[in-house]
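In: Have a look at this prediction, sequence included:
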Amino acid sequence: MPANTAPWGQDRPTALLVLADGTVIEGRGLGAEGSAIGEVCFNTALTGYEEILTDPSYTGQIVTFTFPHIGNVGTNEEDIEDLTPAARAGAVGTIVKADITNPSNYRAAADLDQWLKRRGLVGLAGIDTRALTALIREKGMPNAVIAHAADGVFDVDDLKRRAADWPGLLGLDLAKDVTSGQSSTWTETPWVWDEGYGALGEPTMQIVAVDYGIKRNILRLLAGLGAEVTIVPATTPAEDILAMHPDGIFLSNGPGDPAAMSDYAVPVIRDLLKTDIPLFGICLGHQLLALAVGGKTTKMHQGHHGANHPVKDHTTGKVEIVSMNHGFAVDGDSLPAGVEETHVSLFDGSNCGIAITGKPVFSVQHHPEASPGPQDSHYLFRRFANLIRESKGEPALAER
C-alpha cells in the first residue's frame, strides 16, 4: 500500500481533486481510472458537454461544469470536435455535480460514463461545484491533479507533489501537441436535422486552415459556404501556404499560451500579412494575429468558458450571445495604430475582436461556429467569405 494512503472505510471516495495548494476535494469517480494533471476551469454551458470535452482548446485543462445535470442526453459519434479522435485532444478531466443518469435522447449511442472511459478521461462527481466555482472566481484557475481509483486507494502525498510541481499553462505551447501531423482536405458540411452531415459539391473557393487545434464545426461552416479547406500543421511555413494559392487563410483555435508560439507561428502570420489574401482567425488564431501586428496577450484570472457570453460587434452595433473558451486574452490597450478593436465582451470589457485597417484581415476571440445564440455569430463566416468573393470580383453573400 502506498505511503500516506487515505484511511477511508467502506464508503471512502473513489475520486480526488488535489489542488496545488494542498487542498483535497473528495468525490465519486467516473470515466477512466487513473490520474491527470491540468488547470481547473469552470464552464457555464447548459448543453454541449461532448463538444466541450473534445475541443482541443481545452487541452491541459480540467473542466468543471456549473450546470449540475451533465450527461442526461448521452453521447454519440457525431458531436465531437477534435479532428483526430484517436489522438484524444481536449480536456484531460471533468468534474460534475450529480451522478450521470441513463441517457434520454434519440441520438444517444452511449452514456457519458462509458464515453469517458473510451476516451481515457478521468471524471469526478458528487462535489459542490458551486463552491469550486466560487474558489476559482476568488483565487483564479488552480493547477490540480484529478484522480480516480475504484478501490479508493490514493497516494495523497504524491498527488499533492505533482499538483504543486506542475508549472501550469503560462508559457506552455500545446498547439504542437494537438495539431495535424500532415495536410488534409475537408469537405463535410454542417449537420441538418434528420439528414446528418452533408458533403461539399463543386467548391467556389479554396481556403488553407492553419491547425493549432481546430474544431470540426469551423471546417463544416467554411465548407457550407462553398469552401474546400486544406488543413495544414501549425508549423507550416508561409511559403508552403502561399504555394497552395489559397483564396483565403484561416487561423484556428487551440490550447496553451499564444506567446509561447512566438518563435514559429507569429513570424508565419507576419509573412502572410504581407499579401492581400483575406485572413480570418478564431480564439488562439485571434491572439496570434494580435501578436503578429504588435499587440500583447495576458493570462486571465478565471478565463471565459461558457455559452452565454454577451459580445458587442462595434462594426454593426449588435450584441450577440456567444460561446467562449479561453484563458488568455488580447490586451486591447496594446493594439497599435491601424488595428481596430471590433468586438468587446460585455461582461468585463475585454477584447474579443480586431481588424486591420486597409486589409481584408480580421479575427475574433469567441467561437462563432458554436450555436448558443443559436446562430448569432455565423455571420462572421459569411463576412470572411465575402472578403474572398470581393477579392475575386464576385457578388457578396447576405450577412444576415
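Out: Sure, I can see it.

In: From here on, just use CA atoms for contacts and neighbour counts.
Out: OK.

In: Buried residues, the longest strand along the chain. List them.
Out: Looking across the chain with DSSP state E, the single longest strand is strand 297-313. By neighbour count on 16 or more other CA atoms under 10 Å, the buried set for strand 297-313 is 297, 299, 302-313.

In: my guess is E50 is in a helix, correct?
Out: Yes: checked against DSSP: H, G, I helix; E, B strand; the rest coil, E50 lies within a helix.

In: Below is an additional structure, to be compared with the one above:
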Amino acid sequence: MVLEDGRTFTGDAYGALGETVGEAVFCTGMTGYQETLTDPSYHRQVVVMTAPHIGNTGVNEQDMESRKIWVSGFVVRDPAIRPSNWRSQGDLGEALDQQGVVGISGVDTRALTRHLRDRGSMRVGVFSGEAAQGTPTELLNRVLEAPKMSGSALAAEVSTEAAYVVPAVGEKRFTVAALDLGIKGMTPALLSKRGVEVHVLPASSTFADLTAMNPDGVFFSNGPGDPATADAEVALLREVLGNSIPFFGICFGNQLLGRAVGLETYKLAFGHRGINQPVLDRLTNKVEVTSHNHGFALAWPTELSESITSDFGGVSVSHVALNDNVVEGLSLDDRPAFSVQYHPEAAAGPRDAEYLFDRFIDLMEAHSA
C-alpha cells in the first residue's frame, strides 16, 4: 500500500488480487461495514476501517445499500477467519474478490489513520499479485497519476440509468421526486414507510423530468465527488426553490442547496466518516449521534448563529458538528427547503436523525394545506 506522500505499508492480499488507486479515507464505524462498502458516496475511495476486526458477520443481501460494492479498495487490520452470524450468507473476503475489489489486511490501521488525520486524505494505491512487482518509485508514480478528488464530477457515474418507482407502504400520502446522485436503498425505503411514493430519477434529469409526476416534494440524495463541479444539479435545484416546491437534501444534496443559495464549498482535511459523529440540532437544541460520509463542506461567511440573505430569502445554519463546528445543515426561512450533511437513513444506525424524514413529511403537509 503506497500513499502519495511516499509512505508505504505492507500486509496480506484481501479480496481481489491486482491494483487499485483512489483517495485514502478512514471510517470510524465499528459496525455496518457492508453498508459502507455499498454506499455509492465511497466511489473512487480506498476505505480504511479503524475498527480492528472486520468481517465477523459476513455479508448478506438485505444489508446491500445499492447494486454493488462501490469502494475502490478496502484496508483492514484483522479480517475474520470465517463469518459467524445467523444473517450471514457469505464471506466478506470472497465477496470483495467476486466484485473485483482489491484490498489489503494485516495493516497497522491505527498508524495509518493517525497519518491521514495529521496529513489529510490523499491518493493511495493498493498493489497485490503481479501488480506489486514494480519498484517503489514505479508504484508511487502510478498513484500520482491518478486524479484527485477535488474537481471530480462523479454523481453521474453512480446514478441510476433509468427512473424507477418505490411505491408507498399502505395508503399513499405524497409523491416525491428523488434525484439519484448516489442514493442508498434505505432512503426511499424510509420515505415509502411513511406513505410516500418515491420516483427515483437519474442525476441528469431536468426540471421537466422532476415535475412530470406532479411531486409534492423533491429530494436530493447523497453522492460522491466535488460539489463544486455540480453546476447542472445546482441550476436544477434553483428551479425547484424558485417554484417553492418542498425540498429535502442530504449529504451531497446539502452541499448543493448551499451552492444554490450562494455558498462556497471546500475540502475537509480528512472528512467525517463513521457512525459516531455528534451533531447539534439548533432548532431543538438536542444533540444527535449521526452517520457521516463526506469529504467536502459548506463555507459559512459569518458567525454560525447569524443568518444570511440569498436569492430565495434568509438562510440559517440548522445543524452543527460538535467536533469541529462544520456546517451540518441548512434551513431556508422563506422557502420550504432544508438539508443536512449527514445520513438520517443510516441502516447500520444510529437512529437519532430519522426524525428528519418526518420533518420532510410535515413540510409537504404544510405546503399542501
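Out: Now that the structure is in, tell me what you want to look at. In this text, all values refer to a predicted model and were calculated from it rather than measured experimentally.

In: Provide the TM-score value for the superposition.
Out: With the length set by TM-score structural alignment, normalised by the length of the second structure, the two chains reach a TM-score of 0.94; 361 aligned residues with a CA RMSD of 1.6 Å.

In: The following helix or strand past the longest strand of the first structure maps to which residues in the second structure?
Out: The helix or strand immediately downstream of strand 297-313 of the first structure is strand 318-330, counting by DSSP states H and E. Using TM-score structural alignment, strand 318-330 of the first structure lines up with residues 286-298 of the second structure.

In: Quick check: the matching stretch compared with the first structure, mean distance?
Out: Superposing on the first structure and averaging over aligned pairs (mean CA distance after the TM-score superposition for the first structure), stretch 286-298 of the second structure comes out at 0.4 Å.

In: Run through who's touching that stretch.
Out: 41-42, 226-227, 251-252, 255, 258, 263-281, 326-327, 341-344, 346, 349-353 (CA atoms under 8 Å, 6 or more residues apart in numbering).

In: Same question for stretch 23-33 of the second structure.
Out: The contact list for stretch 23-33 of the second structure, computed with CA under 8 Å, 6+ apart, reads 44-51, 54-55, 113, 116, 121-124, 148-149, 270-276, 347-349.

In: so how far is the longest strand of the first structure off the chain centroid?
Out: With CA atoms, centre = their mean, to the nearest Å as the basis, strand 297-313 of the first structure stands 12 Å off its chain's centre.

In: returning to what we had before: can I have the buried ones of the contacts of stretch 23-33 of the second structure as a PyMOL selection?
Out: Per 16+ other CA under 10 Å, the buried members of the contacts of stretch 23-33 of the second structure correspond to this PyMOL selection:
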select buried, resi 44+45+46+47+48+49+50+51+54+55+113+116+121+122+123+124+149+270+271+272+273+274+275+276+347+348+349
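
In: The contacts of stretch 23-33 of the second structure in helices, which ones?
Out: Among the contacts of stretch 23-33 of the second structure, the members found in helices (DSSP state H) are T113, L116.

In: hey, where'd the helices end up in the first structure?
Out: Using DSSP H, helices in the first structure cover 49-53, 112-119, 129-139, 156-165, 175-178, 216-224, 238-242, 265-272, 284-292, 379-391.

In: farthest residue from the center of the second structure?
Out: T135 (34.8 Å; CA atoms, centre = their mean).

In: So which residue is smack in the middle of the second structure?
Out: S41 (3.9 Å).

In: residue contacts, it?
Out: So S41 of the second structure contacts W70, G182, N222, G223, P224, G225, N293, H294 (CA under 8 Å, 6+ apart).
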